[in-house]
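J.: The sequence and its predicted three-dimensional model are supplied below.
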Amino acid sequence: MARDPEAEWRIDPSDYPASGSAAQRLRFLLRYAILAPSSHNTQPWLFRLAGDELELLADRRRALPVVDPHDRALVISCGAALGLLQVAMRRFGHAGDIELLPPGDADRLARVRLGPPHAATDTDRLRFEAIAARRTTRKAFASEPLPAGLAEDLHEIARLHGTQAALVTAHEDKAAIAALVARGDRAQFADPSFRRELGAWVHSRRAASRDGISGANFGMPDLMSALGGLVVRTFDMGGGVAAKDEQIATASPALLVVATTQDTPRDWLAAGASHAQMLLAITAAGLTAAYLNQPIEVSELRPALREAAGTAGAPQLLLRLGRGPRIPPAVRRPVAEVLLED
């Protein structure tokens, strides 16, 4: 029987083991955490469950040494999983007790317990429902303004996590940032090492792989994704990708830069958690998003992005926001593949 590429996205909340042990409840809640976004859909996380305690671990076997030499994006991805876990815990009545970067093991990024009881709010429920509905897409967005109140929601999420959210809507400012995205595209695709690394993660949704990205992200039919990795590795597509990204970024209703005061693993975790919860607010508002992290990944462009966005912090993520077409979700590894149990 063929593997269902969307199986991990179909979760019945009524299956939550409310009367089960803490370990049983945490194991169920992980089904939501693994739906977090990650660079190249590498899903670079592991979890260790011991009694009533869950540890979030960096799976550095899934690192991207070319595009992410310091594992900054890897830690951000793990922070995103932590952010979704927080939302799921609150929905099911747990405030959550989270310790970041506990001492000892550099790969242990957080220690999580269910914490005291919490009465779920309407906002908790809306953002929880958005977890399985969230998508990112490279397709164009409708040219309509953001819904009223969304900007305030994004700034409040940033404040709660100690991060910064710079929302850019003026055409000239979007154009300036879009030009940086295009410069980043051209620089990255000119590097054969970048193309080889990216190509290794391009798969078809119909393949057995439970990670990576479809060739459809680069305008190829998914059926051609088996060849997509070869195409990406072999040809410098930077000029075409840059032109498309520049146009689509400028035309998007808004760009969002998530920044942090410092640039440490603790900040990366905060950026991951906060932006994951921002994506839920965006989804709940009927919108979607897409990543444009090239001016952050190409380090010499990062100061220019900070200036163009008008933020004092270190840019960690760049996204465009808008109303886009409905697309299938990205593939996911099941909990059984990422959970270690003592």
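T.: Noted; the coordinates are in hand. Numbers count the residues shown, from 1 in each chain.
J.: only C-alpha atoms for contact and neighbour calcs from this point on.
T.: OK.
J.: Would you state the strands of the chain in chain order?
T.: Counting by DSSP state E, the chain has these strands, from start to end: 45-50, 53-58, 97-100, 108-113, 164-168, 254-260, 288-291, 314-322, 339-341.
J.: and those strands as JSON lines, adding mean neighbour count and distance to Asp68?
T.: What follows is those, written out as JSON lines (neighbours: other CA atoms under 10 Å; distance: least, CA to CA, whole Å):
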{"stretch": "strand 45-50", "mean neighbour count": "20", "distance to Asp68": "15"}
{"stretch": "strand 53-58", "mean neighbour count": "22", "distance to Asp68": "14"}
{"stretch": "strand 97-100", "mean neighbour count": "15", "distance to Asp68": "21"}
{"stretch": "strand 108-113", "mean neighbour count": "20", "distance to Asp68": "18"}
{"stretch": "strand 164-168", "mean neighbour count": "23", "distance to Asp68": "22"}
{"stretch": "strand 254-260", "mean neighbour count": "25", "distance to Asp68": "17"}
{"stretch": "strand 288-291", "mean neighbour count": "22", "distance to Asp68": "15"}
{"stretch": "strand 314-322", "mean neighbour count": "24", "distance to Asp68": "12"}
{"stretch": "strand 339-341", "mean neighbour count": "15", "distance to Asp68": "24"}
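J.: Comparison target, given below:
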Amino acid sequence: MKPVRIEGKVQHAAPPVPAARPQPDPWHVSADDFPADGTQEEQLWFMLQYAILAPSPLNTQPWRFHLQRTQVDLRADTARALPALDPQGRALTISCGGALFHLRVAMEYFGYASRVQLLPDDTDPTLMARAWLGMHCETPAEVLTLFNAIPKRRTSRQPFVGDPVPEDLLAQLQAEAQTEGAWLQFVTDEAARVAVADLIAQADRVQWASKEFRNELAHWLHPNRVASRDGLPASAEGFGDWASRVGPLVVRTFDLGKGHAAKDREIALGSPVLAVLGTEEEGPLSWLAAGQALAKVLLRAHAESLSASFLNQPIEVAELRPRVLDLIGRGGFPQVLLRLGYGREVPPTPRRPLREFLV
């Protein structure tokens, strides 16, 4: 997929958002239902169903969309910010970048050039991007692969098997990140892998010692059998079905950092690949680039049967973040720490229906 093209501002009248469309299960969206004979506004509405399948911290889904004919504004939903985990809004902005990349892929899959303006209004920091349908174009083969991966991509918190990841696939993932203005570096030296795992464990202990962090995490945890459309089931924090009923209370009340540190360290060391995705610069534009690069890497990885999840704790703890760079031996700004490997299929995290994201 071609790198994003920055365009000048465009102005459109703002018709009302189309009403009363069918609302499928977000993860069961099918390209067969695309309204090929509909208006471009209806087509863009359909494409947004792929944007909302992007990953986000604690599955907060922190984005909103303002649809106007052939144009859509992507906004950060600051009501879903995580001030304890993400005080700068870096992870929130990265998440919005992921949603934007999914939208770009959907546009090109359905035969339109994707045109995007990042941060189009200096006076409105919640306006992440403005995207609109460009000219009709042929769908590149690369886009077919990425698009088909969108509704199948998962975040796997399960241990991976020990099978090595081919070097040529790792090189391909690095190239994918570079096309979106980011870098991807793998932690290959065994001593560095152990040091990164130790850093993850240290960050776990720091975070869990914070009452504000525990309260925030508890807010986004739900009993396993509750049909919530956002947040995480308590099983993600190790609670069984019965215990999950009191999971949020336990998380809010007790410092479980020691146990989580040991578990995450073991998971990190058992992962075939540890990787850091970063940018050369810091700030909202770089965070959006990181989000788009991350989305592309995750989709490409899934297309190659590779699972992924995040161990971002050392980047979330401000005093530990610089040490990530020391361990990988490069400059820039680390944005995401992730693990890659092969594992069993896992269910998706829940998603709200598209209508709840529309402004």
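T.: In hand now; what should we look at? What you see is a predicted model; the values in this text were computed from it and never measured.
J.: how about the strands of structure 1, which one is nearest Thr123 of structure 1?
T.: strand 288-291 (18.0 Å; CA to CA).
J.: matching residues in structure 2 for that closest one?
T.: Mapped onto structure 2 using TM-score structural alignment, strand 288-291 of structure 1 covers residues 307-310.
J.: What residue in structure 1 is paired with Glu212 of structure 2?
T.: Alignment note: Glu212 of structure 2 maps to Ser193 in structure 1; criterion TM-score structural alignment.
J.: Let me see the contact set for the aligned partner of Leu101 of structure 1 in structure 2.
T.: Aligned counterpart of Leu101 of structure 1 in structure 2: Leu119 (TM-score structural alignment). By CA atoms under 8 Å, 6 or more residues apart in numbering, Leu119 of structure 2 lies in contact with Pro125, Leu127, Met128, Ala129, Arg130, Leu285.
J.: Leaving out the residues flanking it, which one is nearest to the second one?
T.: Distances taken as CA to CA, 6 or more residues apart in numbering place Arg75 nearest to Leu127 of structure 2, at 4.6 Å, with adjacent residues excluded.
J.: So that neighbour versus Pro55 of structure 2, what's the distance?
T.: 16 Å (CA to CA, to the nearest Å).
J.: How about Ala175 of structure 2?
T.: 21 Å.
J.: Counting neighbours, go ahead and name the busier of those two.
T.: Pro55 (25 against 16; other CA atoms under 10 Å).
J.: Mind telling me what that one corresponds to in structure 1?
T.: Here Pro55 of structure 2 is matched to Pro37 in structure 1, going by TM-score structural alignment.
J.: nearest to Ala207 of structure 1, of the strands of structure 1?
T.: Going by CA to CA, the one of the strands of structure 1 nearest Ala207 of structure 1 is strand 45-50, 21.6 Å.
J.: Next, the contact list for the closest residue to Gly199 of structure 1 other than its chain neighbours, please.
T.: Spatial nearest neighbour of Gly199 of structure 1, chain neighbours left out: Gly229 (4.0 Å); criterion: CA to CA, 6+ apart. Shown in contact with Gly229 of structure 1 (CA under 8 Å, 6+ apart): Leu198, Gly199, Ala200, Trp201, Val202, His203, Gly215.
J.: do that again at 10 Å, thanks
T.: Gly229 of structure 1 makes contact with 195-204, 213-215 under the criterion CA atoms under 10 Å, 6 or more residues apart in numbering.
J.: How about Gln207 of structure 2?
T.: Gln207 of structure 2 sits next to Ala84, Leu85, Phe213, Arg214, Asp255, Leu256, Gly257, Gln313, Pro314, Glu316, Val317 when contact means CA under 10 Å, 6+ apart.
J.: which residues touch stretch 234-242 of structure 1?
T.: Stretch 234-242 of structure 1 has contacts (CA under 10 Å, 6+ apart) with 178-192, 195-196, 199, 218-219, 228, 231, 244, 246, 248.
J.: And the counterpart of Trp27 of structure 2 in structure 1, how far from Asn41 of structure 1?
T.: Applying TM-score structural alignment, one finds that Trp27 of structure 2 aligns to Trp9 in structure 1. As defined by CA to CA, Trp9 of structure 1 lies at a distance of 15 Å from Asn41 of structure 1.
J.: How many neighbouring residues does Asp211 of structure 1 have?
T.: 22.
J.: Identify the residues contacting the aligned residue in structure 2 for Leu180 of structure 1.
T.: In structure 2, Leu180 of structure 1 lines up with Leu199, judged by TM-score structural alignment. With contact set as CA under 10 Å, 6+ apart, Leu199 of structure 2 has these partners: Arg193, Arg205, Ala261, Arg265, Gln313, Pro314, Ile315, Leu320, Arg321, Arg323, Val324, Leu327.
J.: Identify the residue spatially nearest to the fourth one, adjacent ones excluded.
T.: The one in question is Arg265 of structure 2. Ala197 (4.9 Å).
J.: Matching Ile150 of structure 2 against structure 1, which residue comes up?
T.: So Ile150 of structure 2 corresponds to Ile131, using TM-score structural alignment.
J.: Tell me how far that match lies from Gly228 of structure 1.
T.: 29 Å.
J.: ok so, going back, now the contacts of Gly229 of structure 1 as CSV including neighbour count?
T.: Putting the contacts of Gly229 of structure 1 into CSV (neighbours: other CA atoms under 10 Å) gives the following:
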residue, neighbour count
Arg195, 24
Arg196, 18
Glu197, 18
Leu198, 20
Gly199, 22
Ala200, 16
Trp201, 19
Val202, 28
His203, 25
Ser204, 25
Ile213, 26
Ser214, 28
Gly215, 25
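J.: Restricted to helices, list the residues you listed.
T.: Among these, DSSP state H puts Arg195, Arg196, Glu197, Leu198, Gly199 in helices.
J.: so the third one touches Thr42, yeah?
T.: Same thing as Glu197 of structure 1. No - Glu197 of structure 1 is beyond contact range of Thr42, at 11.6 Å (criterion: CA atoms under 10 Å).
J.: Name the residues contacting each of the two.
T.: Taking CA under 10 Å, 6+ apart as the criterion, Glu197 of structure 1 and Thr42 both touch Leu64.
J.: sorry, back to before: just the ones in helices from the contacts of Gln207 of structure 2, please.
T.: Short answer: those in helices (DSSP H) are Phe213, Arg214, Gly257, Gln313, Pro314, Glu316.
J.: My understanding was that the fourth one contacts Arg265; is that so?
T.: I take that to be Gln313 of structure 2. No - shown here, Gln313 of structure 2 and Arg265 do not form a contact pair, counting by CA under 10 Å, at 11.4 Å.
J.: what is in contact with these two at once?
T.: Leu199, Ile200, Ala201, Gln202, Asp204.
J.: what's the distance between the equivalent of His260 of structure 2 over in structure 1 and Gly228 of structure 1?
T.: With TM-score structural alignment as the criterion, the equivalent of His260 of structure 2 in structure 1 is Val241. Separation of Val241 of structure 1 from Gly228 of structure 1 (CA to CA): 14 Å.
J.: Alright, that wraps it up for me.
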